[in-house]
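> Predicted model, plus sequence, below.
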Amino acid sequence: MTKFRMIGIHLDQFAILANNNPNEVLDMNTEINFKYAENGEKIACFVKFEFSTEQQKLMILAINCEFEIHKDDFKKLQKGETVTIPKELLEFFAVHTIGTARGIMFCKTESTQFNNVIIPPINVSDIIRNDMVIG
């Protein structure tokens, strides 16, 4: 198991775009992306959620979490000039970031009519299909 730690949480965007939370099923669009820090053993996971109805967008939440991979484990991911971050490790980063987004959304919507909007379970294995190869 690759050792890592979360070293940063950043709220990139939060907006409630409607005055009322309609009593209908909401659509949720999800984006997950990763960036690699050239100067170290760091990966950032970016997630964005857009909640909408057929008529309008209601809420947007975008965050990123930064992760630092333990130096010894990072060396195992390097082969010459190439670094390969395994799909399974990216999935761990995504799961941690989505969980963090749930907490942020709960806090940001507390005492509003949007507090009942949730980020449902997400199978990140369906979204993240490959290793991340850098170099």
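All right, it came through fine.
> contacts and neighbour counts: CA atoms only from here.
Fine.
> Can you give me the distance of Asn130 to Glu88?
As judged by C-alpha to C-alpha, to the nearest Å, Asn130 and Glu88 stand 9 Å apart.
> Neighbour count for these two, which is higher?
Of the pair Asn130 and Glu88, Glu88 is the one with more neighbours under other C-alpha atoms under 10 Å, namely 17 against 12.
> In addition, the following structure is provided for comparison:
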Amino acid sequence: MVNILFRFEQESKPFIIIKIACYFTVAPNDWEQFKSFNSTSVIVPQGFATHLAMLTIGTLRGVLHAKTENTAFNRFIIPTFNVTGLIHSDIIFNV
């Protein structure tokens, strides 16, 4: 699951807050490759995590557009930005 929250603010006051969660399924063979050798943690590679974040941000853009359709808020967009700057290393989950 990837959660993304985005806030639009004016004078430090939010006027749009949107948060979504996207759930992804990982093939069992691929999931096995994420397990560490000592089986006490799962390591999600940085590139894969970045790809999931990119998909989630794209989905967030679509949700924002759909939820604000036919309102004055529909003119606000989430700009493009370098998603690779959000995730700096592999993500490790201890189990």
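Thanks, I have it. If you're wondering where the values come from, they're calculated on a predicted model, not measured in any experiment.
> List the TM-score for the superposed pair.
TM-score for the superposed chains, counting by TM-score structural alignment, normalised by the length of the second structure: 0.90, backed by 92 aligned residues with a C-alpha RMSD of 1.1 Å.
> Next one: the residue lying closest to Lys35 of the first structure once chain neighbours are set aside relative to Asp27 of the first structure, how far apart?
Leaving out its chain neighbours, the residue that sits closest to Lys35 of the first structure by C-alpha to C-alpha, 6 or more residues apart in numbering is Ala44, at 5.2 Å. From Ala44 of the first structure across to Asp27 of the first structure, the span is 26 Å (C-alpha to C-alpha).
> which residues in the second structure form strands?
2-10, 13-22, 41-44, 91-94 (DSSP state E).
> Superposed on the first structure, what's the mean shift for the longest one?
Here strand 13-22 of the second structure is compared with the first structure after superposition; its mean distance to the aligned residues, by mean C-alpha distance after the TM-score superposition for the first structure, is 0.8 Å.
> What helices and strands are in contact with that strand?
Under the contact definition 3 or more C-alpha pairs under 8 Å, 6 or more residues apart in numbering; DSSP states H and E, strand 13-22 of the second structure sits against strand 2-10, helix 46-68.
> Which position in the first structure pairs with Val63 of the second structure?
Val63 of the second structure maps onto Ile104 in the first structure, with residues paired by TM-score structural alignment.
> For Val63 of the second structure, list the residues it contacts.
By C-alpha atoms under 8 Å, 6 or more residues apart in numbering, Val63 of the second structure lies in contact with nothing.
> Quick check: the residue nearest the centre of the first structure vs Arg129 of the first structure, distance?
Nearest to the geometric centre of the first structure sits Val47, at 3.2 Å (C-alpha atoms, centre = their mean). The gap separating Val47 of the first structure from Arg129 of the first structure is 16 Å, by C-alpha to C-alpha.
> And Lys108 of the first structure, by the same measure?
31 Å.
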